[in-house]
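J.: let me see the structure of the following:
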Amino acid sequence: MRSRVRAAGHAIHPILIVFPLGLLTTSVAFDVLHLITDRVSFAFTAAHLIAAGLLMGVVTAVTGWLDWWLVVPQGTRARRIGLLHGLANAVVLVLFAISWAMRLSEQDWVPQWPALVAAWLGLLVSGAGGWLGGELVERLGISVEEGAHPDASSSLSGSGLAGR
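T.: Purely as a prediction, here's the structure:
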């Protein structure tokens, strides 16, 4: 089922997911570095990584929602898994938004334990959301070109995939 939200021959959603996932995961790593070293710069950086991850997460969510709405057939397992995938990742964004909001009132953006726990829970839930996304693509064939094969032409060639 070919994605409708595309650029240069590829679905945009799987291209974008690396940004919020990478930014939010890295923010947790910077929180850990802050806990180990007590350097304020790590806490400050973590807060800004969360802000960037949230912004990219919203953009990425819009592209995923459009594909879910326009491409995934009603009444299918893929539709149910896609909904769970989207809801799990919405929870991730909410947890990181809570963590970020808690840091707003702290001096130098240094997080207290509730903010850290919210971010860590967000990271855990992102693993489940990512697994569900993998299930959609790898098991259910969502956003995979019909007729895809190891010798298919470039997506930039403009030719179809027919003819192995």
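
J.: please count neighbours and contacts with C-alpha atoms only from this point.
T.: Noted.

J.: how close does the residue at minimal distance from the centre of the chain sit to S3?
T.: Taking Cα atoms, centre = their mean as the criterion, I17 is the residue nearest the geometric centre of the chain, at 4.0 Å. I17 is 15 Å from S3, where distance means Cα to Cα, to the nearest Å.

J.: A119 touches V28, doesn't it?
T.: Yes - look at A119 against V28 with Cα atoms under 8 Å: they come within range, at 6.7 Å.

J.: more crowded one of these two?
T.: A119 (27 against 22; other Cα atoms under 10 Å).

J.: I have a second one here; can you model it like the first so I can compare?
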Amino acid sequence: MSSEPQQHAKQPVSAALAGPYGHPFHPILVTVPIGAWVGSIVFDIASHVVDDPDFLARGSMWLMAVGVIGALLAALVGFLDLLAIPNGTRAFRVTLVHMSLNLLVTASYVGNFLWRRAGGGPVGSVGWGQLVLSAVTLAVLGASGYLGGMLAYRYGVRVADEATQAEGFTPTAGRRTG
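T.: Here you go, the predicted structure:
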């Protein structure tokens, strides 16, 4: 059985803004920055193996910007989810680390974007320093994603309770199970 604080963490602060019970918006919104930033590093690497790398370097830079915008939207909704988690709990502490890492990652991509934009924008292959910064930042994002998974799959933050989940495993009439 779930405790009262755990049940509280499953309920949205605002269903209209954070998503209804059992179906939060934060997990779907994080796919935008993750996809954009993974695409960005793929473009970074590809810029070193093609004859005309300018378009890949520019594409990578703009994918960073798309990722930052997506991350800010995901952060707003994620912050609403944070408000439902009781202070002083392990889930709250993990959430603070998850949020801090994501803010660091977003700031790093803003800095990387500005670095690339300086001097009129990218020309030629992406610089090795910029590529390494992207790789390290993506690794930090992976660690933060691990913590986000822990919040959802281990602690059940914004996940429907077991009684609600059991509905999905009830055999339907006229269907064979097993």
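
J.: what lines up with the residue nearest to the centre of structure 1 in structure 2?
T.: Using TM-score structural alignment, the partner of I17 of structure 1 in structure 2 is V30.

J.: run through the residues that contact the closest residue to its match other than its chain neighbours.
T.: Excluding the flanking residues, the one nearest V30 of structure 2 by Cα to Cα, 6 or more residues apart in numbering is A74, at 5.7 Å. With contact taken as Cα atoms under 8 Å, 6 or more residues apart in numbering, A74 of structure 2 is in contact with H26, L29, V30.

J.: so which of the residues you listed sit within helices?
T.: Counting by DSSP state H, the contacts of A74 of structure 2 place H26, L29 in helices.

J.: any chance of the contacts of A74 of structure 2 in a markdown table, with distance to L103 of structure 2 too?
T.: Shown next, in a markdown table, are the contacts of A74 of structure 2 (distance: Cα to Cα, whole Å):
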| residue | distance to L103 of structure 2 |
| --- | --- |
| H26 | 15 |
| L29 | 15 |
| V30 | 13 |
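
J.: tell me the one among the contacts of A74 of structure 2 nearest to P20 of structure 2.
T.: Closest approach between those and P20 of structure 2, by Cα to Cα: H26, at 11.3 Å.

J.: distance of the closest one from F43 of structure 2?
T.: 26 Å.

J.: ok, now V30 of structure 2?
T.: For V30 of structure 2, the distance to F43 of structure 2 - Cα to Cα - is 20 Å.

J.: please enumerate the strands of structure 1.
T.: Assigned by DSSP state E, structure 1 shows strands spanning 6-7, 10-11.

J.: hey, which of those strands is tucked in deepest?
T.: Ranked by mean neighbour count, those are led by strand 10-11 with a mean of 19 (mean count of other Cα atoms under 10 Å).

J.: what comes into contact with that strand?
T.: With Cα under 8 Å, 6+ apart as the criterion, strand 10-11 of structure 1 contacts R2, S3, R4, V5, S143, S155.

J.: at 7 Å what do you get?
T.: Strand 10-11 of structure 1 is contacted by residues S3, V5, S143 when judged by Cα atoms under 7 Å, 6 or more residues apart in numbering.
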